[in-house]
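S.K.: Structural data only, the sequence is not supplied:
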């Protein structure tokens, strides 16, 4: 087992890489926890947190304070910290070290956001810093998004093999820091990285007919945090379809903006209290309510 001193020396000497770092004990989520995801705004932890029985929260690592994470954990919840691993996002202050060669084509549905070269050492340095940020804030896991550049017109020639290597690189580093990691969408590489992740996050597999891609992951007792976008009236359809082949998903119905509103398969509906991004959680004003 590496001591902190020995590990620091190995990193400094270049002997230890992301692929060889020792794996610490990490959280393995249960199959169907009640969960909530909020990315377009910031959870208002100064208010009463609802749903109070949500055991997993997926929140933006940049916008969520260490005190909010600690408050959720004190209430018995685990916190997954989101960041985009395969694209740039406007307003992120850690991209200054990238060069023009690190940027690919823009995402048609997300103005100002571009694919980035996940084979670049400069990009790895950014993502390593984001994983470090998650660790410093006390996150239990990380949720690296946009690893499916290979299936889009990315402008960088990125392949499935590149995505697999980058997921495993992030996984090894996150594990060495004692954090779990998931795979967001990118179902084509799921089987190749299944042993490197503790969970998956999926968007709209009932709409796309891709829920069966997760059979092997579920058989390995690793959960799928499943999002369908729509209204409360859609919940029965989405929930029944997601379980039609015998699989059980941790399903939520959300607005496309991934704000504080959520509906569960039992019909319960909540609105978590949120504030605009970049508002200090310690000074936020309650703007939400519990609807169920």
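M.R.: Good, I have the coordinates. It should be emphasised that the depicted structure is a prediction, and the values quoted were computed from it without experimental measurement. Numbering: from 1, shown residues only.
S.K.: going forward, measure contacts and count neighbours with C-alpha atoms only.
M.R.: OK.
S.K.: list the contacts for residue 94?
M.R.: Contacts here follow Cα atoms under 8 Å, 6 or more residues apart in numbering; on that basis residue 94 touches residue 126.
S.K.: what kind of secondary structure is it in?
M.R.: coil (DSSP: H, G, I helix; E, B strand; the rest coil).
S.K.: Would you check how far apart it and residue 59 are?
M.R.: From residue 94 across to residue 59, the span is 18 Å (Cα to Cα, to the nearest Å).
S.K.: Residue 27 touches residue 182, doesn't it?
M.R.: No. In this structure, residue 27 is not within contact of residue 182 by Cα atoms under 8 Å, at 11.3 Å.
S.K.: what touches both of those two?
M.R.: 141, 198.
S.K.: Which of these two has more residues huddled nearby?
M.R.: Neighbours per residue, other Cα atoms under 10 Å: of residue 27 and residue 182, the larger number sits with residue 182, 26 against 15.
S.K.: buried ones in the helix or strand where the more buried one lies?
M.R.: Element membership of residue 182, judged by DSSP states H and E, is strand 180-184. For strand 180-184, burial by neighbour count (16 or more other Cα atoms under 10 Å) applies to 180, 181, 182, 183, 184.
S.K.: next, the one to line up against it:
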């Protein structure tokens, strides 16, 4: 057996260490991240801690702050993937990190109690705050992130937000997730799906059937990426057939997003 000289062996080890250090800060390879497929059944419960007995499905989307690492581990033991819900587009006065958001980035109320739109142009302020939240999701063992309110530019936020601002912000969010080995979903923001489908691993949509917009989610399905979809007002008889034709993962939920669900 050939013997490698000590200096050469030391050099090889040094190269390997430096290579690992250089790659550790970049996004996880796409093949290493969880990729939910079209039609994957799911449960969406943001009202408190997750109820593992609520639905026999392979994916749970739950609140990142309200659920612990033990809650995530329990779902994993049941063979489920777990998505971490965090708000990325609005400040919430009931979150433990609320004091970290300066008043300068808080805009108008968004219609939900205790919430105000964020000035997504201020990535210098918001990026480190989102990084801390995504660190929380990673450290609790989540597989993916659902960042909410990704379409502030379509609303009266109190800031002159443009589509370009939103594209830059959403892509930044995707990078933050991928750097932590987390998959990430595009929440609503239908007009920008053609530009963003490559940046995101799945989509989450509310009420596309009610507004006749579900076909706009087709790029995700065609890319082999799940579209997790809910309706609130329509009955399952009114939207499930169309949702199945499009390959969506659809169910009816109450707006409170408690344990109740009515799947297609």
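M.R.: Alright, I've got the coordinates. Treat the numbers as computed from the prediction; the structure is a model and nothing was measured.
S.K.: TM-score them against each other, please.
M.R.: TM-score for the superposed pair, counting by TM-score structural alignment, normalised by the length of structure 2: 0.87. Supporting figures: 245 aligned residues with a Cα RMSD of 1.8 Å.
S.K.: which residues in structure 2 does the helix or strand just after the strand holding residue 182 of structure 1 align to?
M.R.: Using DSSP H and E, the helix or strand that follows strand 180-184 of structure 1 in sequence is helix 190-193. Aligned by TM-score structural alignment, helix 190-193 of structure 1 falls on residues 193-196 of structure 2.
S.K.: Now distance to residue 101 of structure 1 too, for the buried residues of strand 180-184 of structure 1, in JSON lines please.
M.R.: Shown next, in JSON lines, are these (distance: Cα to Cα, whole Å):
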{"residue": "180", "distance to residue 101 of structure 1": "31"}
{"residue": "181", "distance to residue 101 of structure 1": "28"}
{"residue": "182", "distance to residue 101 of structure 1": "28"}
{"residue": "183", "distance to residue 101 of structure 1": "26"}
{"residue": "184", "distance to residue 101 of structure 1": "25"}
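S.K.: from these, which single one is nearest residue 106 of structure 1?
M.R.: Of all these, residue 184 has the smallest distance to residue 106 of structure 1: 19.2 Å, by Cα to Cα.
S.K.: got a list of what the closest one touches?
M.R.: Counting by Cα under 8 Å, 6+ apart, residue 184 of structure 1 touches 143, 144, 145, 146, 147, 200, 201, 202.
S.K.: Shared with structure 2, which of these?
M.R.: Here is what carries over to structure 2 from the contacts of residue 184 of structure 1, by both residues aligned by TM-score structural alignment, their matches' Cα atoms under 8 Å: 143, 144, 145, 146, 147, 200, 201, 202.
S.K.: Relative to residue 181 of structure 2, how far out is the residue nearest to the spatial centre of structure 2?
M.R.: Centroid-nearest residue in structure 2, with Cα atoms, centre = their mean: residue 146, separated by 2.1 Å. As for residue 146 of structure 2, its distance to residue 181 of structure 2 is 14 Å (criterion: Cα to Cα).
S.K.: if you skip the residues just before and after it, what's nearest to the aligned partner of the residue nearest to the centre of structure 2 in structure 1?
M.R.: Mapped onto structure 1 by TM-score structural alignment, residue 146 of structure 2 lines up with residue 143. Leaving aside its sequence neighbours, residue 143 of structure 1 sits nearest to residue 82 (Cα to Cα, 6 or more residues apart in numbering; 4.5 Å).
S.K.: Next, count neighbours for the alignment partner in structure 2 of that neighbour.
M.R.: When structure 2 is aligned by TM-score structural alignment, residue 82 of structure 1 is paired with residue 85. Residues lying near residue 85 of structure 2 (other Cα under 10 Å) number 25.
S.K.: Do I have it right that residue 201 of structure 2 meets residue 35?
M.R.: Yes. Using Cα under 8 Å, residue 201 of structure 2 is in contact with residue 35, at 6.2 Å.
S.K.: so what sits against both of those two?
M.R.: 183, 225.
S.K.: who has more neighbours, those two?
M.R.: Between residue 201 of structure 2 and residue 35, counted using other Cα under 10 Å, the more crowded position is residue 201 (28 against 18).
S.K.: Next, residue 220 of structure 2: secondary structure please.
M.R.: What three-state DSSP gives for residue 220 of structure 2 is helix.
S.K.: Could you find the counterpart of it in structure 1?
M.R.: Checking TM-score structural alignment: residue 220 of structure 2 goes with residue 217.
S.K.: so how many other residues sit close to the closest residue to its match other than its chain neighbours?
M.R.: Once flanking residues are discounted, residue 217 of structure 1 sits nearest to residue 194: 6.7 Å by Cα to Cα, 6+ apart. By other Cα under 10 Å, 19 other residues sit near residue 194 of structure 1.
S.K.: State the distance from residue 194 of structure 1 to residue 124 of structure 1.
M.R.: 21 Å.
S.K.: Please apply the same query to residue 176 of structure 1.
M.R.: From residue 176 of structure 1 to residue 124 of structure 1 the distance is 16 Å (Cα to Cα).
S.K.: Nothing else from me, thank you.
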